[in-house]
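[1] Mind folding the following:
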Amino acid sequence: MSAPEREHTEGAGFAAYVFDAYGTLFDVHSAVRRHQQALGAHHQAFSDLWRTKQLEYTWVRSLAGQYRDFAALTEDALDHCLARFPQIDRGLKADLLHAYRRLDCFAEVPEVLTRLRARGARIAILSNGTPAMLEDAIAAAGIGSLIDDVFSVDALKIYKTAPAAYALLTDRLGLAPDEIAFQSSNRWDIAGAKAFGFTCHWINRSGAPDEYADLAPDAILPTLKGLTT
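    Presented below is the predicted three-dimensional model:
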């Protein structure tokens, strides 16, 4: 059965469910939406570019061995966007950065995490975000009581998809890769996690075409609800 046809089976018995944060639990475009009127007609293109550059900078920094933390890269990417869209008021920068620290979580997140915890599974985050960024996002979403562990690659000074980033989970949780289910909306992240040996669920919210065929997810789900149904 091909990956798009696979369905998650409830009761799979994973000891831990680990989630990427940005784009998976938290809506990365909600920061721009809060200031949509001020940003004007180009708000979606602006938001897409901000996200693209933010990720690009993590890969370039990791390959070059020149780590710069995710908060700094988020600001660097925003500066690039403001330069690319000179019609947008640079005075919005502080407001946009503040909004990014307090992103909306996707609507299904609290219920899904609650149901997974009821199975006895451990719930964790593995993110490129700094500890302070993740603390702010979790608090703003009100989901702190549903998460057991938060792991940031900042401890390693290298970004996903470096194998060392995924090894944080096996090392800190004391679990084998096949005891961990890993969820991400980022296909490149799923590829890295699959290469490491996790069972992977790609949360394909946008209906994007698949890629990295040799590192296929174990399931493709439109939202996190598919983990509990």
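[2] From now on I want contacts and neighbour counts done on CA atoms only, so please keep to that.
    Will do.
[3] Just confirm H8 contacts P217, I think it does.
    No. The pair H8 / P217 is not scored as a contact, 11.2 Å apart, by Cα atoms under 8 Å.
[4] Comparing those two, which residue is more hemmed in?
    Shown here are H8 and P217; by other Cα atoms under 10 Å, P217 has more neighbours (27 against 16).
[5] show me the contacts for the residue nearest to that one when sequence neighbours are not counted.
    Nearest residue to P217 in three dimensions, chain neighbours excluded: C200, at 5.1 Å (Cα to Cα, 6 or more residues apart in numbering). Going by Cα atoms under 8 Å, 6 or more residues apart in numbering, C200 touches 181-184, 190, 193-194, 217-219.
[6] which among the residues you listed gets closest to S127?
    For the contacts of C200, the residue nearest S127 by Cα to Cα is S184; the value is 10.0 Å.
[7] Quick check: the gap between the closest one and D20.
    The gap separating S184 from D20 is 5 Å, by Cα to Cα, to the nearest Å.
[8] quick one: the one helix or strand R172 maps to to chain centroid distance?
    R172 is part of helix 163-173, with elements assigned from DSSP states H and E. How far helix 163-173 lies from its chain's middle: 16 Å, per Cα atoms, centre = their mean, to the nearest Å.
[9] before we move on, what about stretch 179-192?
    Relative to the centre of its chain, stretch 179-192 is centred 9 Å away, using Cα atoms, centre = their mean.
[10] Touching it from outside, list them.
    14-21, 23-24, 160-163, 193, 198-205, 210-212, 215-217.
[11] How many residues are close by K157?
    Around K157 there are 16 residues (other Cα under 10 Å).
[12] any idea how far S206 is from the residue nearest to I203 when sequence neighbours are not counted?
    Using Cα to Cα, 6+ apart and skipping residues adjacent in sequence, the residue nearest I203 is S185, 4.4 Å away. S185 sits 9 Å away from S206, going by Cα to Cα.
[13] So for these two, which sits in the more crowded spot?
    The residue with more neighbours, out of S185 and S206, is S185; 25 against 9, by other Cα under 10 Å.
[14] Here is the second sequence; please produce its structure so I can put it next to the first one:
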Amino acid sequence: MSITTERSIEACLFDAYGTLFDVHAATATVAQRIGTRWQAFSAHWRERQLQYSWIRGLTGRHADFWQVTCDALDHALEAYDLDPALHREPLLMAYRRLGAYPDVLPAIDRLRAMGLRCGILSNGSPDMLADAVGAAGLADHLDPVLSVESVGRYKPAPEVYAMAAERLDLAPAHVLFVSSNGWDAFSAKAYGFRVAWCNRAGLPAERLPDPPDAIVASLDELPALAESLTG
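    Predicted structure coming up:
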């Protein structure tokens, strides 16, 4: 874990998809039906989901994240020549109930015990997030759960991060933002948040300005990081 310390934090906000919730868990539930290509299929679905959110943001053609997720799935099904009648609904139902990574609840509980407010800042639509948080048993552990729908823009738009700071009533430097998505981590740092990039996959650093304050391999490292920032 590498860190740069500056000022104390009072709240910790998490990205949802890929950070708290395993985005590939939905496809794993039907892996036997899809066969050996299921991981490549899942990666294609995820890549299109992100790409469509960015393109909609740049072109001003916003649709909520559920629509984007459905559109991305339809593209992936066609690209892999999979029958929508057989696969579409089971995959979408599974996506509404993605499992949380095993390091999520212990880390959140330890952060809350330190007096930090813990919440979500996500591209997900409010109903998607409610389903995922409820299915993972996190409803009593996260507040607030913030969706980009309140500003009608997707991350990495600065307005999204600004909305979160306003809702928390905190200066950006007093918020620790945690994301497993490198582009999200670097963008949140550019806005002014303190940032931990949860680099679960051991990926190389993004070639972008404003690197995160810390790089952690799992959320297990967050409490020690937060303690170093809250003196």
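[15] just to revisit the earlier point, just want to know which of S184 and D20 of the first structure has more residues nearby.
    A side-by-side neighbour count of S184 of the first structure and D20, using other Cα under 10 Å, places S184 first with 25 against 22.
[16] in the first structure, what residues pair with the longest helix seen in the second structure?
    Counting by DSSP state H, the longest helix found in the second structure is helix 38-59. Mapping helix 38-59 of the second structure onto the first structure (TM-score structural alignment) gives residues 43-64.
[17] tell me the average deviation of the matching stretch from the second structure after fitting.
    For stretch 43-64 of the first structure, the mean deviation from the second structure after alignment is 0.3 Å (mean Cα distance after the TM-score superposition for the first structure).
[18] Touching that stretch from outside, list them.
    Residues from elsewhere that reach stretch 43-64 of the first structure (Cα under 8 Å, 6+ apart): 28-29, 32-33, 36, 67-68, 70, 73-74, 76-78, 80-81, 85, 158-159.
[19] Going through the residues you listed, which ones are buried?
    Among the contacts of stretch 43-64 of the first structure, those buried by neighbour count (16 or more other Cα atoms under 10 Å) are 28-29, 32-33, 67-68, 70, 73-74, 77-78, 81, 85, 158-159.
[20] Just those: which are in strands?
    Residues of these located in strands (DSSP state E): none.
[21] What is the nearest of those to R119 of the first structure?
    Nearest to R119 of the first structure among these: V28, at 28.7 Å, using Cα to Cα.
[22] The closest one and N186 of the first structure: what is the separation?
    Plainly put, V28 of the first structure is 12 Å away from N186 of the first structure if you go by Cα to Cα.
[23] next one: A16 of the first structure
    With Cα to Cα as the criterion, A16 of the first structure and N186 of the first structure are 19 Å apart.
[24] ok, the two, which is more surrounded?
    Neighbours were counted for A16 of the first structure and for N186 using other Cα under 10 Å; A16 has more, 23 against 16.
[25] doesn't R119 make contact with the more buried one?
    No. Counting by Cα under 8 Å, R119 is not a contact partner of A16 of the first structure; they are 10.3 Å apart.
[26] Give me the distance from stretch 136-153 of the first structure to the chain's centre.
    Averaging C-alpha positions (Cα atoms, centre = their mean) puts stretch 136-153 of the first structure 12 Å from its chain's average.
[27] still on that earlier bit, please give the element, helix or strand, for the corresponding residue of the second structure for the residue nearest to P217 of the first structure.
    Aligned against the second structure by TM-score structural alignment, C200 of the first structure finds its counterpart in V195. Following DSSP H and E, one finds V195 of the second structure within strand 194-198.
[28] what's the next helix or strand after that strand aligned against in the first structure?
    As assigned by DSSP H and E, the chain's next helix or strand after strand 194-198 of the second structure is strand 214-216. Aligned using TM-score structural alignment, strand 214-216 of the second structure spans residues 219-221 in the first structure.
[29] Following superposition onto the second structure, what is the mean distance for the matching stretch?
    Stretch 219-221 of the first structure sits 0.7 Å off on average (mean Cα distance after the TM-score superposition for the first structure).
[30] Outside of that stretch itself, list whatever touches it.
    Residues from elsewhere that reach stretch 219-221 of the first structure (Cα under 8 Å, 6+ apart): 3-8, 200-205.
[31] Let's have the residues you listed in TSV, adding distance to L92 of the first structure.
    Below are those laid out as TSV (distance: Cα to Cα, whole Å):
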residue	distance to L92 of the first structure
A3	42
P4	40
E5	44
R6	44
E7	43
H8	42
C200	38
H201	36
W202	33
I203	31
N204	30
R205	28
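[32] Buried ones among these?
    Those of these that meet the buried threshold are 7-8, 200-204, by 16+ other Cα under 10 Å.
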